[in-house]
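Asker: just a sequence and a predicted model for now, questions to come.
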Amino acid sequence: MDACCQSIEKEEKQPAVSVEKLEWMYEQMVKIRYYEDQMVEAYTEGKTPVFNIGARAVPGEMHLATGQEPAAVGMCVHLTKEDTVTAPHRPHHNAIAKGVDLKKMTAEIFGKETGLGKGKGGHMHLFDPEVKFSCGGIVGAGIPHALGAAMTSKMQGKDSVAVAFIGEGAANAGSFHESLNLAAVWNLPLIVVVEDNSYGISVPKSSATSVESNDLRASAYGIAGAYVKDNDPVAMYKAAEEAIARARTGQGPTIIEIETYRYLGHFQGDPELYRDPAEVPGLRQKDPIAKLKKMLSETESVSENDLEAMENRAKQEVDEAYQFARDSSYPNPEDALKDVFNS
């Protein structure tokens, strides 16, 4: 088997990553975690004691990414505004790490006219052309979109890349296989990041997927595959760095699967009867944010004051975004059919 077709398991000691990059990753992870924690509170307003999915400030379904921060920051730390990112129905961590306007994103989730889509899309349909980010609620649908962006980059002679974030369940969809086959045939700068949080809604990965990890499927397309164990942000950084270097230099696509952890339910209100009650407390004991904070605190150039400043900046930005969303107006009812495709 060619070296490019072999799965790369990140078990060895990780090479050094600059303190500046680690600081960026830490601040983004804190921001993502705090954002999702605040969304739990905002979403639950008026939905108790009887759960009403359409009630109050944030109506509709809500899929949060608490615990899955390393997948987003380890990849997006390497990206520019010219690189494209697509995300699935659990998109907030990917959006924040890519640099989506946090105020407009939050307003969109609250259904306000100042939102990215004027309040008409909600949290599963975030679109920010300024940083080339989009997401959608159809499983696996973002992969062909990223494929198109990768093809555009190659046809225009640019070195930009396209990254599709998906859950492990989407790796069993036809769009995954068809897109990767074309990406390999055309040697496109596409990277598919499989966030394996162990469950496709409530179905364990072991019950639905024929391979131990989806990076192994890279050999079927003659492309590179990498596996990141234990939700490690530094290992994700290195796997992403290598994949992006290949993509930017015309060496084709990569599949990265990261073993990550979803602390919350598939959606807010999920009774989680499919999980052992001891599972999440065990996962939280090896939280990636705490690990990265410890790593930074052990470096000579990062003080406790520095870490506190990063945390305060992240939380202030989130608080301002939520306040902006709450203060914004709802769209006028007569605008409901504007910006809608008509045949």
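Answerer: Right, received. Where do you want to start?

Asker: C-alpha only now, for contacts and for neighbours.
Answerer: Noted.

Asker: for the chain, just list every one of the helices.
Answerer: 19-44, 69-76, 92-98, 102-109, 142-155, 174-185, 205-208, 233-248, 279-284, 288-297, 304-327 (DSSP state H).

Asker: deepest in the core, which of these is it.
Answerer: helix 69-76 (a mean of 28; mean count of other CA atoms under 10 Å).

Asker: other SSEs contacting that one?
Answerer: On a contact count with 3 or more CA pairs under 8 Å, 6 or more residues apart in numbering; DSSP states H and E, helix 69-76 meets helix 19-44, helix 92-98, helix 233-248.

Asker: below is structure B, check it against A:
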Amino acid sequence: MNSLLEHYQNMLRIRRVEEAIAARYSEQQMRCPTHLSIGQEAAAVGVSASLTVKDKAYSSHRAHAHYLAKGGSLDALIAELYGKQTGCTGGRGGSMHLTDLSAGFVASTAIVGNSIPLAVGNALHQQVQKLDEISVTYFGEGATEEGAFYESANFAALRKLPVLFVCENNRYSVYSPLSVRQPESRSIVALANAIGLNAIEVDGNDVEQVAAATAELVKGIRNGDGPALIECHTYRHREHCGPNFDDDLGYRPEDEVAHWLARDPVTLLQQKLLDLGASAQQLEALDGKIGSEIANAFELAQVADFPNPDDNERFVYAE
């Protein structure tokens, strides 16, 4: 039960952070595009349960959950969204360019598939230097349509690099479903296995399943068995980019949306905890504690200074 409570706390924290971002986004103080992970929290939390601080994580445009699950600073994340100098990239990157090296979260990038070769390159470094750590790259199923995925997976398999590929398959690339992007018979797991990865698929909304499967894969990677891929089937609740719900556009079937909303990973885990004997008061107290932490992060961000314009040309190129 303790591990489930920890998973729940981490998932609920991510959910409440992103709900707060969505609620405040219309105030026009967060002037960067933001891609929310609401509905996809179990994948990030389940994977991170097997990672150490020394392990290095890379992510894509939808990175908040990965950053927070890896231990990234909440205060620095919110300040970054506000473009403040206390942000995790000094107010320069916004939502899609996060980093917290102290937590082992190296970078997130806006370009689809771009985090994959970065993680594989770092895994090569880890192997050559004989470091006791692995690399992890998070991406959506759309990234498996990019050449960067194939080239990186092939090289990782060839060199038996210590890297975990995490594919969050939420079925949509903006408004385009899988049916118009990939052949119906294609299996991402079968494809990855054919390339040479140890690949499996799981229910990405079941944090226990994600955590257990990841633990086995990571154990093999650390033992020198080579790279692995986990495909987490999941679903985003809100629009591709932004704080709103957009199912009035009709690009997702109503019955499909209803099915996945009924499988909300946070709600499912909450109910399981209650069934196992956790009290409603205990979970409400946890929610309140998280709410106070989030409120404080927003207060700090709002009063922080904007970056000094004199520093605009710094960090553009290596000095």
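Answerer: Sure thing, it's come through. What you see is a predicted model, and the numbers here were worked out from it, not measured in a lab.

Asker: what's the TM-score for these two chains?
Answerer: With the length set by TM-score structural alignment, normalised by the length of the second structure, the two chains reach a TM-score of 0.93; 314 aligned residues with a CA RMSD of 1.8 Å.

Asker: hang on, the earlier thing: between the helices and strands packed on helix 69-76 of the first structure, which one is closest to Phe165 of the first structure.
Answerer: Between Phe165 of the first structure and those, the tightest spacing by CA to CA is seen for helix 92-98, at 7.9 Å.

Asker: need the residues that contact that closest one.
Answerer: For helix 92-98 of the first structure, contacts defined as CA atoms under 8 Å, 6 or more residues apart in numbering pick out 28, 32, 36, 64-65, 68-69, 72-73, 76-77, 79, 81, 85, 87, 102, 123, 131, 133, 165.

Asker: could you rerun that using 6 Å?
Answerer: With contacts defined as CA atoms under 6 Å, 6 or more residues apart in numbering, helix 92-98 of the first structure is touched by Ile32, Ala72, Val73, Cys76.

Asker: could you do stretch 24-37 of the second structure as well?
Answerer: Arg62, Leu81, Tyr82, Gly94, Ser95, Cys241, Gly242.

Asker: and those residues as CSV, adding distance to Gly196 of the second structure?
Answerer: Formatted as CSV, the contacts of stretch 24-37 of the second structure follow (distance: CA to CA, whole Å):
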residue, distance to Gly196 of the second structure
Arg62, 27
Leu81, 39
Tyr82, 42
Gly94, 36
Ser95, 33
Cys241, 33
Gly242, 37
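
Asker: wait, which of those is closest to Ala153 of the second structure?
Answerer: When the contacts of stretch 24-37 of the second structure are compared against Ala153 of the second structure (criterion: CA to CA), the nearest one is Arg62, at 21.1 Å.

Asker: in the first structure, which residue is closest to the centre?
Answerer: The geometric centre of the first structure, computed from its C-alpha atoms, lies nearest to Asn94 (CA atoms, centre = their mean), at 3.1 Å.

Asker: which residue in the second structure lines up with that residue?
Answerer: Structural alignment (TM-score structural alignment) places Asn94 of the first structure against His66 in the second structure.

Asker: before we move on, what about His266 of the first structure?
Answerer: By TM-score structural alignment, His266 of the first structure lines up with His240.

Asker: for Ile244 of the first structure, same thing?
Answerer: Aligning on TM-score structural alignment places Ile244 of the first structure opposite Val218 in the second structure.

Asker: how close does its match get to Ala212 of the second structure?
Answerer: 10 Å (CA to CA, to the nearest Å).

Asker: which residues do those two both contact?
Answerer: In the contact map built from CA under 6 Å, 6+ apart, no residue is linked to both Val218 of the second structure and Ala212.

Asker: next one: the residue lying closest to Phe165 of the second structure once chain neighbours are set aside from Ser59 of the second structure, what distance?
Answerer: Leaving out its chain neighbours, the residue that sits closest to Phe165 of the second structure by CA to CA, 6 or more residues apart in numbering is Leu229, at 4.5 Å. Distance, Leu229 of the second structure to Ser59 of the second structure, using CA to CA: 15 Å.

Asker: for Asp311 of the second structure, same thing?
Answerer: Distance, Asp311 of the second structure to Ser59 of the second structure, using CA to CA: 26 Å.

Asker: again with Val174 of the second structure
Answerer: Distance from Val174 of the second structure to Ser59 of the second structure, by CA to CA: 17 Å.

Asker: so for the two, which residue has more residues nearby?
Answerer: Counted by other CA atoms under 10 Å, Val174 of the second structure and Ser59 do not tie: Ser59 has more neighbours, with 33 against 11.

Asker: for that one, which non-adjacent residue is closest in space?
Answerer: Leaving aside its chain neighbours, Ser59 of the second structure sits nearest to Ser108 (4.3 Å; criterion: CA to CA, 6+ apart).

Asker: what residue of the first structure matches up with that neighbour?
Answerer: So, by TM-score structural alignment, Ser108 of the second structure is matched to Cys135.

Asker: quick one: neighbours of that match, just the number.
Answerer: 26.

Asker: ok, back up a step: how about the residue nearest to Ser59 of the second structure, what does it touch?
Answerer: Ser108 of the second structure touches Tyr58, Ser59, Ser60, His97, Leu98, counting by CA under 6 Å, 6+ apart.
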